[in-house]
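Colleague: my questions concern the predicted model and sequence given below.
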Amino acid sequence: MTLLVTGAMGHVGYEIVRSLARERPIIAQYNRTFRAADAEALGAHVTWATCDLTDLGSVERLCRDNGVDSCIHLAAMANEMYCRPDPVAAFQTNVGAVVNLLDVARRQEWRRMIYGSTGSVFKDVDPSLPITEDQPPDADGLYGTTKACGEMMVRAFRAQFGVDAATVRISWIYGPPVVNYTFARGPIPPILIDAIRGVPRDDASGGDFSAGFTYIDDVVAGLIAAVDAPQLNRSTYHLAPPRNYTTFEIADAVRTAVPKAVIAIGPGAMPWNTFTPIRGPMDGRHFIADTGFRTRFDLEQGIGAYATWLLAEPGRLDGAGL
């Protein structure tokens, strides 16, 4: 089985390629960003290939020439902060590329395609209630809407052409090798990185923001479980921890991992809800049933592992920040 991983220079894509580099043939797709040292670190088992996924002919040639028969599709304009200024590019990247891959999967008879989506397809939901895998999206932002459109195309190709494809919605990813941060990444990286640097935080608000923060190792293992599952019975799944965590709880976990941390946070949700409203936890019971995988890292374990990685080489934090 030759697996195509799109967005292979991104956070999740690179970690998937690294995890599987010695287990199976991998085609690691990238477009604009390429880090030669990171590519070389994974050895000759990985074939790195640049490809514009919005061009159907390029996608078809890449997959045909390399014998691709499965895919984990992660390439995207990654959040509202990037999509809102350029809605046309957002649609071409987040929807057009999905359709191109699905059509190649249909014509080349792939074994499986996994489309990585997001909880941002939900907007007006009761934050006190779990979001089921059956709940219809209701996004109105550019990022969430384009990702929901990609989900619709996955369902359509599955229903109309029998393509073995499924969407996996992932909630708020954090962990190595991220050493810089924006608001779109949420509160964990900035609070933890400031703690390790010895920078006190005195945030006027933000403590009541809550989300299903998913550690990178769980994301990688879950997506691999999805692409390898003997059978996927549904078009849409959730990969997320069983509960949400507040920023107050994040601060507590950081204090445990970095005892010298000085963190003060006030109530309220700002600024972490600037681009994303608070949602209930994403219920992934069907994902667990069909893949056999459930998340393994609770918040304290994930932040502890992240801190250990950051502390191992303090030089990693040179230049980190907003």
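Modeller: Perfect, thanks for sending it.
Colleague: going forward, measure contacts and count neighbours with C-alpha atoms only.
Modeller: Noted.
Colleague: where along the chain do the helices fall?
Modeller: When secondary structure is read from DSSP state H, the chain shows helices at 11-20, 36-41, 56-66, 80-83, 87-91, 97-108, 142-161, 188-197, 216-228, 247-257, 285-291, 299-312.
Colleague: and the comparison structure, right after this:
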Amino acid sequence: MIPAGAPVLVTGAAGFIGSFVASRLARMGAAVAACDNFNDYYPVHLKHGRVQALLAPHGIRCEAVELADALQVDRLFDRVRPAYVVHLAAQAGVRYSIEHPAAYVQSNLVAFANILEACRRFRPRHLVYASSSSVYGASENAPFRESDRTDEPVSFYGATKKANEVLAHSYSHLFGFPATGLRFFTVYGPWGRPDMAYFSFAQKMLEGEAIPVFAQGALERDFTYIDDIVEAVVRVAAKPAVVAANVAPHTVFNVGNHQPVRVLDFIAALEEVVGVKARIAFLPMQPGDVPLTYADTSKLQEWVGFAPATSLREGLGRFREWLVTWMVHNKID
């Protein structure tokens, strides 16, 4: 466990995963410092809603910081002096990266390099950072294992996440600080991102709109519930790799549910939970999409004694309860 009172910096803390992780760490007794750049990739009021609902009750203030600005990062680390850094800030979205690569260069490459340099200078006990299943590209060698080749991503987003892993390994090797990348697989749940299929599908179904389904619904995704993601993050953060001579204290773990679901089967589960029959508009497969994501989680299980296991119907049921209430009070454009 992370020691009570230990200063922990959580970046991207107004984001989906970041807000839940910051909240959990605070409940565990950590002294959480939170930051986000509050960009408008999706409606900013959702980010502020997370801060109010998940962070404020624990006395966490989410500071506006642009991590692509090295001076702001330096000042942040100097104030916080973190013992642990959980870096979850990033520009998300596979398809968005095709049209807006510059946003990913700044948020996923420049900002990450600034975080690494700050860790070199301030020497936290452990840096944990978000990677993605997108590093596996269009691999059909399922289930995906951390030892698989990951040098052929099919999206620019995936390429930036692979770059994060390589950069972190080099810094860990050169400067001897422990760093761990977590390859997240299709995270879903309450307070999620409205650009994700599960969120937009449910909202459209409740509003009587057709949902766009690519590749005839044959794509398969390893849907992972947010609580399982958070459990993995806090366990991994508390157990850095051992620093040893001539070995970089850097590693990566898959964090997925190990149960890929066909998109059409996912829609059927969503129909059951939402209580609405979906109207489907079939569309061709999109550039940057992959046919399958499927996590082998045995490495994670061996390291921290945990692997995600929340069933899709249970997780969607919790999401639906939150979404109905949210839609009554908010309109997400």
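Modeller: That came through, no problem. Predicted model, so just to flag it, every value in this text is computed and none were measured.
Colleague: so which of the helices of structure 1 comes closest to Glu133 of structure 1?
Modeller: With C-alpha to C-alpha as the measure, helix 285-291 is the member of the helices of structure 1 nearest Glu133 of structure 1 (7.5 Å).
Colleague: returning to that earlier point: how about JSON lines for the helices of structure 1, with distance to Ile114 of structure 1 and mean neighbour count added?
Modeller: Rendered in JSON lines, the data for the helices of structure 1 read as follows (distance: least, C-alpha to C-alpha, whole Å; neighbours: other C-alpha atoms under 10 Å):
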{"stretch": "helix 11-20", "distance to Ile114 of structure 1": "12", "mean neighbour count": "21"}
{"stretch": "helix 36-41", "distance to Ile114 of structure 1": "23", "mean neighbour count": "11"}
{"stretch": "helix 56-66", "distance to Ile114 of structure 1": "15", "mean neighbour count": "16"}
{"stretch": "helix 80-83", "distance to Ile114 of structure 1": "22", "mean neighbour count": "18"}
{"stretch": "helix 87-91", "distance to Ile114 of structure 1": "19", "mean neighbour count": "18"}
{"stretch": "helix 97-108", "distance to Ile114 of structure 1": "10", "mean neighbour count": "20"}
{"stretch": "helix 142-161", "distance to Ile114 of structure 1": "9", "mean neighbour count": "21"}
{"stretch": "helix 188-197", "distance to Ile114 of structure 1": "27", "mean neighbour count": "21"}
{"stretch": "helix 216-228", "distance to Ile114 of structure 1": "6", "mean neighbour count": "21"}
{"stretch": "helix 247-257", "distance to Ile114 of structure 1": "30", "mean neighbour count": "20"}
{"stretch": "helix 285-291", "distance to Ile114 of structure 1": "12", "mean neighbour count": "18"}
{"stretch": "helix 299-312", "distance to Ile114 of structure 1": "25", "mean neighbour count": "18"}
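Colleague: TSV for those helices, including distance to Thr47 of structure 1?
Modeller: Output for the helices of structure 1, formatted as TSV (distance: least, C-alpha to C-alpha, whole Å):
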stretch	distance to Thr47 of structure 1
helix 11-20	10
helix 36-41	9
helix 56-66	9
helix 80-83	28
helix 87-91	27
helix 97-108	18
helix 142-161	26
helix 188-197	31
helix 216-228	18
helix 247-257	38
helix 285-291	27
helix 299-312	27
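Colleague: quick check: closest non-adjacent residue to Met239 of structure 1.
Modeller: Quick fix: residue 239 of structure 1 is Leu, not Met. With sequence-adjacent residues excluded and distances taken as C-alpha to C-alpha, 6 or more residues apart in numbering, Leu239 of structure 1 is closest to Ile170, at 5.0 Å.
Colleague: show me what Ser58 of structure 1 aligns to in structure 2.
Modeller: Correspondence of Ser58 of structure 1 to structure 2, assessed by TM-score structural alignment: Gln72.
Colleague: check the gap between its match and Gln106 of structure 2 for me.
Modeller: Distance, Gln72 of structure 2 to Gln106 of structure 2, using C-alpha to C-alpha, to the nearest Å: 14 Å.
Colleague: next one: Gly256 of structure 2
Modeller: Computed with C-alpha to C-alpha, the distance linking Gly256 of structure 2 and Gln106 of structure 2 is 27 Å.
Colleague: so how far is Gln216 of structure 2 from the alignment partner in structure 2 of the residue nearest to Leu239 of structure 1?
Modeller: When the structures are aligned by TM-score structural alignment, the residue of structure 2 matched to Ile170 of structure 1 is Phe184. As judged by C-alpha to C-alpha, Phe184 of structure 2 and Gln216 of structure 2 stand 25 Å apart.
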